[in-house]
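> coordinates only, sequence not included:
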């Protein structure tokens, strides 16, 4: 008789999805990016059961049979908008919703991005270019240095424009995909709204979870998880940003990555060297930075 082989850490982490344990009764799945798992954690205590599934950017063709089995048995789908054929797979929100029983509920929540607290930061991604080292966030000032361009500096008006535009863009995404509302939650959270531009703080995530529960007709009781859910990276938060937005809070001059402080200049120098050695990445970053600089009041 052959020996049993222990599952690898990832398979064990998503054990029910990968059939290591039976599916529970009356369970809900949450479909989306890394924010989806944070929302699932908050919903789990208020619903009969949830099943942890991999974020969409981690799914592969080998996962499709497990996904179909899981989603066909779910009683409700909570999902972010994901386009059909994402990463060449049938894992768009409409595509996976079609797998569920016909009477299964669907609740949509938006991709949660908020630039107000980190107005110089960008995410710029393509299939051909990997994320920069240390942290996956570009700083437009570092991009300018790498490209030999003048250093951008936001005026007070520009910082406020970033916040206003970020809220407006989120409102458009909410309306387009008919999701629950989250822009007011970010605005109310002040200096605690985000840890990075795409990692909301707990107060925002808990507010989103309560609104999802309301849509599902469940009690809107969301327990504090006792830890920051999206805590892998904290970006610097500059005093001039807090001042411009009249927000109470302590500025943070460094990054925190995996619980350890990382000097902002170390990140800048690492990204500078990397961008200068990666022509495709620099081109992608410049395009993103040029689009950014054309939107706000910037002083050279």
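Alright, I've got the coordinates. This structure is a prediction, so every number in the text was calculated from the model and none was measured.
> Going by C-alpha atoms from here, please, whenever you check contacts or count neighbours.
OK.
> Quick check, central residue of this protein?
What sits nearest the mean C-alpha location of the chain, by CA atoms, centre = their mean, is residue 198, with 4.2 Å.
> and the closest residue to that residue other than its chain neighbours, what helix or strand is that in?
For residue 198, the nearest residue in space outside its immediate sequence neighbours is residue 113; the separation is 4.6 Å by CA to CA, 6 or more residues apart in numbering. Residue 113 is located outside every helix and strand, with elements delineated by DSSP states H and E.
> Please work out which residues outside stretch 291-300 touch it.
Among residues not part of stretch 291-300, those counted as contacts by CA atoms under 8 Å, 6 or more residues apart in numbering are 150-155, 157-159, 161-162.
> The structure to be compared is supplied as follows:
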């Protein structure tokens, strides 16, 4: 038995979706999306006393054609689908949000949650998708300062101005609000703002306070009690990015900042990450230029 089959035992049919003791009237919830979706599911599941039942499924980008019958087995029983916006025919498979709704015979309720990205604490950090090149070494994130060097562009300041920090924060909030409105998703910008220095570990890994707040809003949208207990551990804990003291000062937030990366519990210096990424960009021409084009507005704010 593979580790994947054990980890997703209910999904693979090794355990029933509902035992006799669990058939207690609580709705069965499928949470669909990326790694953020699993953390949201953990919070909705709680210690088993929460007002919903959940089933652990692989993130959408890991699902394969062979998984479709297993996913259908789950869809046959779900009462609620909580989903990030996933386009129809994602990766040429019926994994989009609308695809799942169409395949679920019980006509489940849908709650849409946005993809969570927040750059306030990490104004230089961006995500660049390059399927041909894959991910850079050490950490799967890109730094606009390193991208400009790799692309032969004028270098960005090592430490951003207070104005630039706040401009990138506002840009991040504007983009997130646009995603919320475009997909009629639950609001989350205020959760990031309220979480302050604890809002994120990286641009796409929210802290517990944000995730718990969103889980509560999911339950409230279903008309259920919205108290979400602390999970007793840090979710999305694999990577913690550096946080510049100047960024915290610009945002009026407490804390000393963090100079290094923490990757799976091990310290990695920012200098090592940037050196490894420069070598990687040299081996994958065009990635740096594409990244700068994708994040031109943030780069321009940081250069001003």
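Arrived safely, thanks for sending. If you're wondering where the values come from, they're calculated on a predicted model, not measured in any experiment.
> and the contacts of stretch 291-300 of the first structure, which are buried?
Neighbour counting by 16 or more other CA atoms under 10 Å classes 152-155, 158-159, 161-162 among those as buried.
> What segments of the stretch 201-300 of the first structure are strands?
233-234, 254-257, 260-263, 298-299 (DSSP state E, counting those that start in this stretch).
> With respect to burial, which of the ones you listed scores highest?
strand 233-234 (a mean of 21; mean count of other CA atoms under 10 Å).
> count of neighbours near the counterpart of the residue nearest to residue 198 of the first structure in the second structure?
Residue 113 of the first structure maps onto residue 117 of the second structure when the alignment is built from TM-score structural alignment. The criterion is other CA atoms under 10 Å. On that basis, residue 117 of the second structure has 20 neighbouring residues.
> and what of the one 10 residues further on?
Residues contacting residue 127 of the second structure under the criterion other CA under 10 Å number 17.
> Once you drop chain neighbours, what's closest to the aligned residue in the first structure for it?
Taking TM-score structural alignment, the alignment pairs residue 127 of the second structure with residue 123 from the first structure. Nearest residue to residue 123 of the first structure in three dimensions, chain neighbours excluded: residue 137, at 5.4 Å (CA to CA, 6+ apart).
> Over to residue 234 of the second structure?
Nearest residue to residue 234 of the second structure in three dimensions, chain neighbours excluded: residue 208, at 6.5 Å (CA to CA, 6+ apart).
> What's residue 97 of the second structure aligned with over in the first structure?
With TM-score structural alignment as the criterion, residue 97 of the second structure lines up with residue 93 in the first structure.
> TSV for the strands of the stretch 201-300 of the first structure, including distance to residue 70 of the first structure?
Below are these laid out as TSV (distance: least, CA to CA, whole Å):
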stretch	distance to residue 70 of the first structure
strand 233-234	31
strand 254-257	33
strand 260-263	37
strand 298-299	49
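> Which one of those strands lies nearest to residue 142 of the first structure?
strand 260-263 (14.3 Å; CA to CA).
> what's the matching range in the second structure for that closest one?
When strand 260-263 of the first structure is compared against the second structure (TM-score structural alignment), it corresponds to residues 266-269.
> Check stretch 194-202 of the first structure too.
Against the second structure, stretch 194-202 of the first structure falls on residues 200-208 (TM-score structural alignment).
> Measure how far the matching stretch is from the centre of its chain, please.
Between the centre of stretch 200-208 of the second structure and the centre of its host chain there is 7 Å, according to CA atoms, centre = their mean, to the nearest Å.
> what stretch of the first structure does the helix ranked longest in the second structure fall on?
The helix spanning the most residues in the second structure, taking DSSP state H as the definition, is helix 162-183. Under TM-score structural alignment, the alignment places helix 162-183 of the second structure onto residues 156-177 of the first structure.
> what's the average distance of that stretch to the second structure?
In the superposition against the second structure, stretch 156-177 of the first structure averages 0.9 Å from its aligned positions (mean CA distance after the TM-score superposition for the first structure).
> So which bits of that stretch are buried?
Buried residues in stretch 156-177 of the first structure, counted by 16+ other CA under 10 Å: 158-163, 165-167, 170-171, 173-174.
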